[in-house]
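**Student:** What follows is a predicted protein model with its sequence.
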Amino acid sequence: MQKHLGAWRSLTGRERAAQAPFLWIISTGRPAAVLDGLRVTPMAGWPAGVYEGPGLLRTVVVVLGELPRERSTLLIRLMGGGRVLREAIEDLRRLPEDAPERAIAVGPLLRFRAAITGHGPATPEEEEFVMTTQELVEQFIEQGRKQGMAQGLAQSTIALYEARFGSMPPALRSAVEAMRDLSTLQKWNLLAGTGKREEVDDAFSAGAAGRSS
């Protein structure tokens, strides 16, 4: 609160018309003394677990353990600990490989895990985090392996096509490079080596249309 009020004072000192900042307090568990002391109430239009203080304080308290366990709260629940973090990591593992939440969260989680394992877990909480994220690491490795295979098949397919038919049209090249399904790429690779140009073009075009629909 002191930092919040100090930042507020500094801001208005530079620009009196500036909008006062909000303070967001994030807690894994329920900080009863803070909630009582700030006289907070459930924040209208927000999910359970989000509380706002008196208007002049411009302060919000988020109790991660009370947030609904749903996809919309996943990224902020990953900031918690204990049960909250375990459940959030489990929810993250269950998302599709191309989920935007994975792109945002997996990198920082694995970097934090690497930092812990580099010096050895120092607390029970760190040890639990390492164990909880093991399956996430395995998924990340497998995803990388599949991506590498997909890229290799895509480049092989393009090379086969151009060896037989000449330069591949840019739209078809983009379709092949964007495809990540291994079974589809294997079929395309075989077709590029054995099929007629019209058949190959139609298959690649259909694949591109399917991805965009």
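**Tutor:** Happy to help now that I have it.

**Student:** C-alpha from now on. contacts and neighbour counts both.
**Tutor:** Will do.

**Student:** Okay, buried residues for stretch 188-202 please.
**Tutor:** Of the residues in stretch 188-202, Trp188, Asn189, Leu191, Ala192, Gly193, Val200, Asp201 count as buried by neighbour count, 16 or more other C-alpha atoms under 10 Å.

**Student:** Among those, which lie within strands?
**Tutor:** Under the assignment DSSP state E, the buried residues of stretch 188-202 contribute nothing to strands.

**Student:** got CSV for those residues, with distance to Phe129 too?
**Tutor:** Below are the buried residues of stretch 188-202 laid out as CSV (distance: C-alpha to C-alpha, whole Å):
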residue, distance to Phe129
Trp188, 42
Asn189, 42
Leu191, 46
Ala192, 47
Gly193, 48
Val200, 48
Asp201, 49
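
**Student:** Now go through the residues you listed and say which are in helices.
**Tutor:** Trp188, Asn189, Leu191, Ala192, Gly193, Val200, Asp201 (DSSP state H).

**Student:** so what's the fourth one up against?
**Tutor:** Right, Ala192. Thr157, Ile158, Leu160, Tyr161, Val200 (C-alpha atoms under 8 Å, 6 or more residues apart in numbering).

**Student:** ok, how many other residues are close to the second one?
**Tutor:** Read that as Ile158. Ile158 has 19 neighbouring residues, counting by other C-alpha atoms under 10 Å.

**Student:** in which helix or strand would I find it?
**Tutor:** Taking DSSP states H and E as the criterion, Ile158 maps to helix 134-165.

**Student:** can you give me the helices for this protein?
**Tutor:** Ranges of helices within the chain are 2-14, 32-38, 74-77, 82-94, 100-119, 124-132, 134-165, 170-178, 182-194, 197-212, based on DSSP H.

**Student:** out of those, deepest packed?
**Tutor:** Of all these, helix 74-77 carries the top mean neighbour count, a mean of 20, counting by mean count of other C-alpha atoms under 10 Å.

**Student:** just checking, what packs against it?
**Tutor:** Counting contacts by 3 or more C-alpha pairs under 8 Å, 6 or more residues apart in numbering; DSSP states H and E, helix 74-77 packs against helix 82-94.

**Student:** Which elements pack onto the helix it packs on?
**Tutor:** helix 74-77, helix 124-132, helix 134-165.

**Student:** Can you redo these as JSON lines, where the extra columns are distance to Thr117?
**Tutor:** Listed next are these as JSON lines, based on distance: least, C-alpha to C-alpha, whole Å:
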{"stretch": "helix 74-77", "distance to Thr117": "22"}
{"stretch": "helix 124-132", "distance to Thr117": "8"}
{"stretch": "helix 134-165", "distance to Thr117": "11"}
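
**Student:** The residue nearest to Val61 when sequence neighbours are not counted: neighbour count?
**Tutor:** Spatial nearest neighbour of Val61, excluding adjacent residues (C-alpha to C-alpha, 6 or more residues apart in numbering): Ile25 at 4.6 Å. Neighbours of Ile25 under the rule other C-alpha under 10 Å: 14.

**Student:** got the contact list for the residue nearest the centre of the chain?
**Tutor:** Nearest to the mean C-alpha position of the chain, counting by C-alpha atoms, centre = their mean, stands Glu101 at 2.1 Å. Applying C-alpha under 8 Å, 6+ apart, we find Glu101 in contact with Leu75, Leu92.

**Student:** Presented hereafter is structure B, for comparison with structure A:
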Amino acid sequence: MTRFLHDQFAKDYLEELLTPYGTIQSSRPVSSEVREVDLWFSPHPESTLSPDSLGLLARAIQTPAIFEPFRNPATTREIRDCLLKLLEIDAELRRESNRQVSLAPDTSPPHLWILTPTASRTLLGGFGATLDLESWPRGVYFLPPQLRTIIVAIHQLPRTPETLWLRVLGRGRVQTQAIEELEALSPDNPWRANALILLNRLKAHLERNLNPDWEDRQLIMRLSPLFDQQLEAAQLSGLQQGLQQGLQQGLQQGLQQGLQQGLQQGETLVIENLLRFRFGEVDEELAQIIQAILRLPASEFTPLLMQLSREELIERFREE
């Protein structure tokens, strides 16, 4: 159960980071047997993503890519399974090529990126994986060229901004350090807020586990202050805007009426700002549940707005 939560976080996290730059297919089925790749990425032809933005991850998505993230160290068998999926995809694309004059841009053969928190020398050597330190940092291992496969041993990655977005998917101290660096980024960073939201969602899911292991308990403790800071910032922003708007109207209609109206509008704006902070905009479906959310006190609705997904919120408050 716990491993599934971390695997789902990894897929959600990568999907959130990469969606602006290409087409994402999560759990894409592969023919012949019931197999799925975790994440299939096809870059937009017009996308021009600078390596300065997502660092090593930006370099990985210059061409179509399959991402297979592992919470626990990838085993020999699991890597073989990943390679088998890649070979089956190659066969599928060849069949498609035979039916067309040429491959469409989004069906070009992808590279396979296996993201593992650790990898032993024995495992890497067994697959003929080698470093390319002239072009790539330590921790990025390349299998023979015809296999188009890269194994990223996250624990070996240097602690630099270039590797930050991959180190978030590590374990233990590696992941904790990455979270600290993520927290220290400017609030204007376009990926920081979404990454923190996904980490807080992971925290909420882990807290529901009745028997978290030691490592998960440590992660929950590390993420708790982050959640409190986000909550406080979102509440403060909403209250400030709500009270300011309400008080301005109140000066026109009378101080007493304006204060009451300001508080009411302040709560509404708190909810709207939290929804906008989480999902980018308040669309028609989200707008329809605001009144139902207002029936709860702020101490109850605020954690729900920060932790539940869009679909969970709509389902929860549509019944109110």
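**Tutor:** Thanks, I have the structure now. The shown structure was predicted, so the numbers you read here are calculated from the model rather than taken from an experiment.

**Student:** TM-score for this pair?
**Tutor:** The TM-score (TM-score structural alignment, normalised by the length of the first structure) is 0.66; 163 aligned residues with a C-alpha RMSD of 2.5 Å.

**Student:** where's the counterpart of Val106 of the first structure in the second structure relative to Glu315 of the second structure, distance?
**Tutor:** Aligned counterpart of Val106 of the first structure in the second structure: Leu196 (TM-score structural alignment). Leu196 of the second structure sits at a distance of 23 Å from Glu315 of the second structure (criterion: C-alpha to C-alpha, to the nearest Å).

**Student:** do Asp228 of the second structure as well
**Tutor:** For Asp228 of the second structure relative to Glu315 of the second structure (C-alpha to C-alpha), the value is 25 Å.

**Student:** Arg93 of the first structure contacts Gln134, correct?
**Tutor:** No - judged on C-alpha atoms under 8 Å, Arg93 of the first structure makes no contact with Gln134 at a distance of 10.6 Å.

**Student:** can you pull the contacts of the match of Val106 of the first structure?
**Tutor:** Leu196 of the second structure touches Glu183, Leu226, counting by C-alpha under 8 Å, 6+ apart.

**Student:** any idea how far it lies from Arg159 of the second structure?
**Tutor:** Taking C-alpha to C-alpha, one finds Leu196 of the second structure at 19 Å from Arg159 of the second structure.

**Student:** One more: Leu313 of the second structure?
**Tutor:** Distance, Leu313 of the second structure to Arg159 of the second structure, by C-alpha to C-alpha: 37 Å.

**Student:** So what's the gap between stretch 126-136 of the first structure and the chain middle?
**Tutor:** Relative to its chain's centre, stretch 126-136 of the first structure lies at 17 Å (C-alpha atoms, centre = their mean, to the nearest Å).

**Student:** which part of the second structure lines up with that stretch?
**Tutor:** Stretch 126-136 of the first structure covers residues 216-226 of the second structure once aligned (TM-score structural alignment).

**Student:** and the matching stretch, how far from the first structure on average?
**Tutor:** For stretch 216-226 of the second structure, the mean deviation from the first structure after alignment is 1.2 Å (mean C-alpha distance after the TM-score superposition for the first structure).

**Student:** Check which residues of whatever helix or strand Asp7 of the second structure lives in are buried.
**Tutor:** Following DSSP H and E, one finds Asp7 of the second structure within helix 2-18. Residues of helix 2-18 of the second structure classed as buried by neighbour count (16+ other C-alpha under 10 Å): Leu5, His6, Asp7, Phe9, Ala10, Lys11, Tyr13, Leu14, Glu15, Leu17, Leu18.

**Student:** Leu313 and Arg159 of the second structure: who's more crowded?
**Tutor:** Neighbour tally, Leu313 of the second structure and Arg159, criterion other C-alpha under 10 Å: the higher count belongs to Leu313, 18 against 14.

**Student:** Three-state assignment for the more buried one, please.
**Tutor:** Look at Leu313 of the second structure: counting by DSSP: H, G, I helix; E, B strand; the rest coil, its state is helix.

**Student:** list the contacts for it?
**Tutor:** Contacts of Leu313 of the second structure by C-alpha under 8 Å, 6+ apart are Leu304, Leu305.

**Student:** Give the aligned equivalent of it in the first structure.
**Tutor:** Following TM-score structural alignment, no counterpart is assigned to Leu313 of the second structure within the first structure.

**Student:** how much space between Leu313 of the second structure and Ile290 of the second structure?
**Tutor:** 10 Å.

**Student:** Then Leu123 of the second structure?
**Tutor:** 53 Å.

**Student:** What is the neighbour count of Arg39 of the first structure?
**Tutor:** Using other C-alpha under 10 Å, Arg39 of the first structure has 12 other residues around it.

**Student:** Need the counterpart of it in the second structure.
**Tutor:** Under TM-score structural alignment, Arg39 of the first structure pairs with Gly128 in the second structure.

**Student:** Setting aside sequence neighbours, what's the nearest residue to its match?
**Tutor:** Nearest non-adjacent residue to Gly128 of the second structure, counting by C-alpha to C-alpha, 6+ apart: Leu143, 5.8 Å away.

**Student:** OK, contacts around that neighbour?
**Tutor:** Phe127, Gly128, Ala129, Thr130, Thr149, Ile150, Ile151.

**Student:** Report the buried members of those residues.
**Tutor:** The neighbour-count criterion (16+ other C-alpha under 10 Å) marks Ala129, Thr130, Thr149, Ile150, Ile151 among those as buried.

**Student:** Tell me which residue of the first structure matches up with the third one.
**Tutor:** Read that as Thr149 of the second structure. Under the alignment defined by TM-score structural alignment, Thr149 of the second structure is paired with Thr59 of the first structure.

**Student:** For that match, which non-adjacent residue is closest in space?
**Tutor:** Using C-alpha to C-alpha, 6+ apart, the closest residue to Thr59 of the first structure is Leu23 (4.7 Å).

**Student:** you'd agree the one you found is up against His4?
**Tutor:** Yes - counting by C-alpha under 8 Å, His4 is a contact partner of Leu23 of the first structure at 6.3 Å.

**Student:** Which position in the first structure pairs with Asp7 of the second structure?
**Tutor:** Asp7 of the second structure maps onto nothing in the first structure when the alignment is built from TM-score structural alignment.

**Student:** For the residue nearest to Leu110 of the first structure when sequence neighbours are not counted, give its distance to Ile116 of the first structure.
**Tutor:** Counting by C-alpha to C-alpha, 6+ apart, the nearest residue to Leu110 of the first structure once its immediate chain neighbours are dropped is Val137, at 7.3 Å. Computed as C-alpha to C-alpha, the Val137 of the first structure to Ile116 of the first structure distance reads 14 Å.
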